[in-house]
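J.: I would like to see how this sequence folds:
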Amino acid sequence: MRPWGILGAMLMAAGVAEAEPAPLAAYMEQARVQPDATVRYGAEPSQVVEVFLPKGRGPHPVVVLLHGGCYRKQFEGLPQTSGIAADLARRGLAVWNVEYRRLGEPGAGYPGTFQDVAAAVDLIRVEAPRHGLDPSRVVTLGHSAGGHLALWAAARHRLPADSPLHRPDPVRIRAVVSLAGIGDLDGQGDVFSRACGADTFPQVLGDPRRLADTSPSELLPTGARVVMVHGAYDHVMPPFTGLEYARKARAAGDAAEVVTLPDAGHFDVVVPTTAAWREVAAIVERAAKADP
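T.: Predicted coordinates for the structure are as follows:
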C-alpha cells in the first residue's frame, strides 16, 4: 500500500457531497511546476525554499507557503504545492514555498522543524532585494500540518527569550490563511491524530511541556489577522476546529474568521483546478494586498 493509503481510505470513506471532494490522489499526483529560484537556508537537504515570482520588479507581497503531510517525509510537499504557488504568482504575489525537516529525517520534530520554519521566514528579509520582495507585507498560507506551522510562524514573536525556538527580531506576519490547520495542539491534537496517527505529536514534540511554545493557542494574541478555511466534508480537521480556534483568537483580541467551503474535503483547498482553491486564492490575494 502507498504510504498515504490509510489516510486516503479514511477520507474517501467519509461521505459523498453533491460534488465529490477531491481524493488524496488528486493532491499527490499533481504535476510539478518549476520555481523561478531556489534558496537554501541550511545545509540539510530539506532546508530549502522554492521561490515563485510574479511579473514586474516589485517589491511584491510575499506568501509563505507551508505544505502539510502529517509532518512526515513520505508525503513529500513541494511538488504538490508548486501548482498553487505558480497560480498565486500569476496573481501578483511572490511565493516563498518552504520545505522543512519532517519525521523520518535527522533533526526533525522539536526543535528542528520549528527552527527550520523560523529560519526560512526570516531569510525573506535577507533575500528581499534580490527577488523584489516586500518584507513588510508577508502572509503565511499553510495546509493541514502546514496550517499549524503557518499559525505558529505568526505567533513566534511572542516566544520567551529562553525558548529554543526564539529568534531575535523575527519577520512579522500580517495575516494567516490556515487551510484545515490545527491551532490548538492540546485541545485538538486528538482530532488531527485520528488521520495522521496517535504517535504524531509525541514524535513531533517529544514532551507535552513543549506545547507552551509550539501550540498557537498558547501564544495568543499574535496581532495577525487569521482566516481559518475548512472544507465542509473535511474529516481530518472539520470546520468546528477552526471555529474553536477563531473564538480563542478573538477572545484574546485578534481578528479571526472562519470560511467553510461547501462540497470540499481536505484536499480540494490545495488543488489548483478546484472551485475551492479559487476561493482560497482570492482570500490570500486580499490578505496579501490589503492596506496595513
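J.: contacts, neighbours, all on C-alpha from now
T.: Noted.
J.: so what's Ala37 closest to, chain neighbours aside?
T.: Counting by C-alpha to C-alpha, 6 or more residues apart in numbering, Val51 is the residue found nearest to Ala37 once chain neighbours are left out, at 5.0 Å.
J.: please give me the structure for this one as well, since I'd like to look at both together:
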Amino acid sequence: MRSLICFVVVISLTACGGGGGGGSSASPSPPPAITPPAGIPNVNPPGATRIAYGADGLQFGDLRIPAASFGPGPYPVAVVVHGGCWTSGVGTLVSSASLADALTKRGIATWNIEYRAIGDAGGGYPGTFHDWSAATDYVRTLAATYPLDLSRVVLVGHSAGAHGALWLAARKRIAAGSELAAVDPLPVKAVVALDGPGELRPSLGYSGLCNNAAERLLGGTPEAVPDRFRQASPSELLPLGVPQYLVSATFLTPGPAARYRDMAVAKGDMVTIIDQSSSGHFEMVTPGRSQELEVENTVVGIVGP
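T.: The predicted model follows:
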C-alpha cells in the first residue's frame, strides 16, 4: 500500500511542478510530495470503519456513522473523494479524513474512499475511474448493513477529487460500450467540488498543474486520445442533472469556475460558485477554519443532518 504522506492534492498552479502548457510530447516528471502549510492537519481521526469495496489493496474506504445523539438514522451520506494530482504518493484518503470526520459530527454519514492512481498497478485510465465508480456504487451494499439513506447522497471532492466527484455525477451520460460506461450508477442529489477542475482540456494549459497529470491520467494528449477526454471531462458530459457547488480558491480560480458554470447553466444545470479566492487550497478542508465551515454548511444544506 502506498504511504500515507502529505496532505496535498492540487495545491496551486505552481506547486505541483513547473512546466509548460498541455500538448507537449515530452514525458513530464511526476508531481513532488508537498508539505502542507503549518496548522493544516494530516491525520485520520478515530472512529472510522475501514471496509474493502474491491480486491485490490487500495480499493477501500473509511465509513463514519453519526453519533447516537442524531437518532437511529437512516443518515444522509457524503461520498468523499480525496485529491493528489491523480497520482500515487501525492495524496491519500487521509487528505480528506478531517473533513469527513467534521461532516459526520454534523449528522452526515461519510464514505471517504481510497482508489488506485497514476503509478499504482491498475491506476490511471481506466482503473482510477473504475475505482471511483465501484466505491461510490458500493454505498448500496453498505446500506444493507448500516443505516444509510440512499435518497440523500452527496458527492464531495477536493482538488483532483473534485474532478472525480463531478465525473461521478456525469458518468450516467457515458454511452454504453465505453470502458467508462456505468451500469445503474448510484443517484446523487448534488456535487460539492472543492477547488478542482470540471474541465480537463484547459487544465493542460495551466502552467505547472501537476506536471500535466491530466494528460498522464488519460494516457495521452487530447489530440491522441480524444474519446478519453470526452468521456473523462465533466464539462463534455453536461448536463449533469444535479446541482453543483464549486468552491473557487487557489486552483479553480474565478475565471475557470465561471467558464464551467456558464457551460453548465447553458445546458440547464444549476451551478453555484462559492468564492474563497482570497484563501488557500487547504483551508476549505481544515476543520476550525471559516472556509471549511462554509463547506460543511453547504453539504448540510443539501442533504440535511
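J.: any idea what the TM-score comes out to?
T.: Superposed pair, TM-score by TM-score structural alignment, normalised by the length of the first structure: 0.87. Supporting alignment: 273 aligned residues with a C-alpha RMSD of 2.3 Å.
J.: the residue nearest to Ala37 of the first structure and Arg91 of the first structure, how far apart?
T.: 15 Å (C-alpha to C-alpha, to the nearest Å).
J.: between the two, which is the more surrounded one?
T.: Val51 (24 against 15; other C-alpha atoms under 10 Å).
J.: mind telling me what the more buried one corresponds to in the second structure?
T.: Residue mapping for Val51 of the first structure onto the second structure gives Leu63, with TM-score structural alignment as the criterion.
J.: swap in Gln188 of the first structure?
T.: Checking TM-score structural alignment: Gln188 of the first structure goes with Ser203.
J.: give the contact list for its match.
T.: Taking C-alpha atoms under 8 Å, 6 or more residues apart in numbering as the criterion, Ser203 of the second structure is in contact with Gly22, Pro197, Leu209, Asn212, Ala214.
J.: equivalent analysis for Pro126 of the second structure, please.
T.: Per C-alpha under 8 Å, 6+ apart, neighbours of Pro126 of the second structure: Glu179, Leu180, Leu218.
J.: wait, the match of Val51 of the first structure touches Trp111, no?
T.: Yes - Leu63 of the second structure lies in contact with Trp111 (C-alpha atoms under 8 Å); the separation is 4.6 Å.
J.: if we can go back for a sec, host element of the match of Val51 of the first structure?
T.: For Leu63 of the second structure, the enclosing helix or strand under DSSP states H and E is strand 60-64.
J.: just confirm Met298 of the second structure is within a helix.
T.: Rather than Met, residue 298 of the second structure is Thr. Yes - under DSSP: H, G, I helix; E, B strand; the rest coil, Thr298 of the second structure falls within a helix.
J.: counterpart of it in the first structure?
T.: That one, Thr298 of the second structure, aligns with Ile283 by TM-score structural alignment.
J.: residues in contact with that match?
T.: Going by C-alpha under 8 Å, 6+ apart, Ile283 of the first structure touches Val177.
J.: quick revisit: of the contacts of Ser203 of the second structure, which are reproduced in the first structure?
T.: Shared with the first structure under both residues aligned by TM-score structural alignment, their matches' C-alpha atoms under 8 Å, the contacts from these are Pro197.
J.: quick one: residues contacting the alignment partner in the first structure of Pro46 of the second structure.
T.: Under the alignment (TM-score structural alignment), Pro46 of the second structure pairs with Gln34 in the first structure. Counting by C-alpha under 8 Å, 6+ apart, Gln34 of the first structure makes contact with Ser82.
J.: checking Gln34 of the first structure next. Helix, strand or coil?
T.: Secondary structure assignment for Gln34 of the first structure (three-state DSSP): coil.
J.: what's the spacing between it and Arg286 of the first structure?
T.: In terms of C-alpha to C-alpha, Gln34 of the first structure sits 25 Å off from Arg286 of the first structure.
J.: returning to what we had before: so how far is Cys6 of the second structure from the match of Gln188 of the first structure?
T.: Ser203 of the second structure is 23 Å from Cys6 of the second structure, by C-alpha to C-alpha.
J.: now swap in Asp137 of the second structure and tell me
T.: In this view, Asp137 of the second structure and Cys6 of the second structure are 28 Å apart by C-alpha to C-alpha.
J.: what number of residues lie near the aligned partner of Ala266 of the second structure in the first structure?
T.: With TM-score structural alignment as the criterion, Ala266 of the second structure lines up with Ala251 in the first structure. Counted by other C-alpha under 10 Å, the residues lying close to Ala251 of the first structure total 13.
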